[in-house]
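> sequence and predicted model, in that order:
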Amino acid sequence: MIVKNIKEIKGYDVKEAYGSNAKGVTIRWISEKRTGGEEYMHHFALRYFVIEPGGYLAPHKHPWEQEIAIVKGRLVATAEGKSVEAKPEDVLYFAANEEHGFKAVGDEPCEFYCIIGCPGKGENCIGLNEPKSS
């Protein structure tokens, strides 16, 4: 078993770390390919995002599925030209290669868990250049 506290996991500014078209977005890699040993199958990665009020992650797509679960705040999610406002306890699913983006709305940050699939060797499921986490 591995136990972590989300607030103790290092957060990264998405624009600075990945060069993404984003503003006011922080990512924390809760689990990723280097978490634990081989006994952990690494078929998915779990991340935690915080988008500051008015912040956004511009529309993008990737060859793996993604699900998010809103914990706090609200955001407008856009996928394939359709927009929906999501609130705490809402869960959104995005298919592989489905273009999607997010914008926080309201006066408080939007916080959500994000799960992504790790197809193939899971290169997309490696956090930033951090030492192996346990």
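Nice, thanks for sending it over.
> could you use CA atoms for every contact and neighbour count after this?
Will do.
> quick check: which element contains residue 54?
Using DSSP states H and E, residue 54 sits within strand 44-60.
> flag every buried residue along that strand.
Going by neighbour count (16 or more other Cα atoms under 10 Å), the buried part of strand 44-60 is 44-59.
> find the centremost residue of the protein, please.
The chain has residue 114 as the residue nearest its centroid, 4.1 Å off, counting by Cα atoms, centre = their mean.
> check which helix or strand covers that one.
Under the criterion of DSSP H and E, residue 114 resides in strand 110-117.
> next, the angle from that strand to strand 44-60.
For strand 110-117 against strand 44-60, the angle between stretch directions is 110 degrees (axes from the mean of the first three to the mean of the last three Cα atoms, to 10 degrees).
> tell me what strand 110-117 is packed against?
Here strand 110-117 touches strand 44-60, strand 66-72, going by 3 or more Cα pairs under 8 Å, 6 or more residues apart in numbering; DSSP states H and E.
> out of the ones you listed, which is closest to residue 11?
Set against residue 11 and scored by Cα to Cα, the helices and strands packed on strand 110-117 come closest in strand 44-60, at 8.8 Å.
> next up, a second structure to put side by side with the first:
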Amino acid sequence: MYIKKVEDVKAELVAQEGVKGTYIQVLIDKERCGAVNFAMRRFIIKPGGEIGLHNHNWEHEIFVLKGKGIVKNGETTHEVEENTVIYIPPNEPHYYKNTGRTDLVFLCLIPIKN
């Protein structure tokens, strides 16, 4: 069993092209606790921050904890806020932006590659 308080997990700046004002906390994964099926990450996007359009060959399950923002999948823009759930299928282009005045915080679960 692995138990950890979120505030005890270091938030690291995401330093990738197309990403600004975004931090990630890896809460559960194979390296930290031996998880074999999925990884749980917590993202914090500061006001005005964004994660540029990108895609992966794995799905995402997202739960918005707080804040407001938009998520785009190609041409369609969706407004999201606290208590919104999002499913992004494999290979679907997606983009996140904080449009609010406070942090946009969400959990993102992804499969672990075996």
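Happy to help now that I have it. Since this is a predicted model, take the numbers as computed values, not measurements.
> hang on, the earlier thing: which residues are in contact with the strand holding residue 114 of the first structure?
In this structure, residues lying in contact with strand 110-117 of the first structure by Cα atoms under 8 Å, 6 or more residues apart in numbering are 43-53, 64-75, 104, 125.
> run the last query once more with 7 Å
Outside strand 110-117 of the first structure, the residues within contact range by Cα atoms under 7 Å, 6 or more residues apart in numbering are 43-52, 64-75, 104.
> okay, it sits on what stretch of the second structure?
Counting by TM-score structural alignment, strand 110-117 of the first structure pairs with residues 104-111 of the second structure.
> mean shift of that stretch relative to the first structure?
Superposing on the first structure places stretch 104-111 of the second structure at an average distance of 0.6 Å from its equivalents, by mean Cα distance after the TM-score superposition for the first structure.
> show me what contacts the closest residue to the residue nearest to the centre of the first structure other than its chain neighbours?
Computed as Cα to Cα, 6 or more residues apart in numbering, the closest residue to residue 114 of the first structure that is not its neighbour in sequence is residue 68, at 4.3 Å. With contacts taken as Cα under 7 Å, 6+ apart, residue 68 of the first structure has the following neighbours: 91-93, 112-115.
> cool, residue 12 of the second structure as well?
Residue 12 of the second structure touches 23-25, counting by Cα under 7 Å, 6+ apart.
> what's the match for it in the first structure?
In the first structure, the residue paired with residue 12 of the second structure according to TM-score structural alignment is residue 12.
> so how far is residue 42 of the first structure from residue 25 of the first structure?
Distance from residue 25 of the first structure to residue 42 of the first structure, counting by Cα to Cα, to the nearest Å: 25 Å.
> and these two? which has more neighbours close in?
Neighbour totals were compared for residue 25 of the first structure and residue 42, and residue 25 leads with 26 against 20 (other Cα atoms under 10 Å).
> so for stretch 85-96 of the first structure, what gets flagged as buried?
Of the residues in stretch 85-96 of the first structure, 86-87, 94 count as buried by neighbour count, 16+ other Cα under 10 Å.
> and the counterpart of residue 63 of the second structure in the first structure, how close does it get to residue 58 of the first structure?
Superposed on the first structure with TM-score structural alignment, residue 63 of the second structure falls opposite residue 69. Between residue 69 of the first structure and residue 58 of the first structure the computed distance is 18 Å (Cα to Cα).
> residue 96 of the first structure now?
Residue 96 of the first structure sits 17 Å away from residue 58 of the first structure, going by Cα to Cα.
> residue 4 of the first structure too?
Applying Cα to Cα, one obtains 29 Å for the distance of residue 4 of the first structure from residue 58 of the first structure.
> trace residue 83 of the second structure over to the first structure, please.
Alignment of residue 83 of the second structure against the first structure is given by TM-score structural alignment, with residue 89 as its counterpart.
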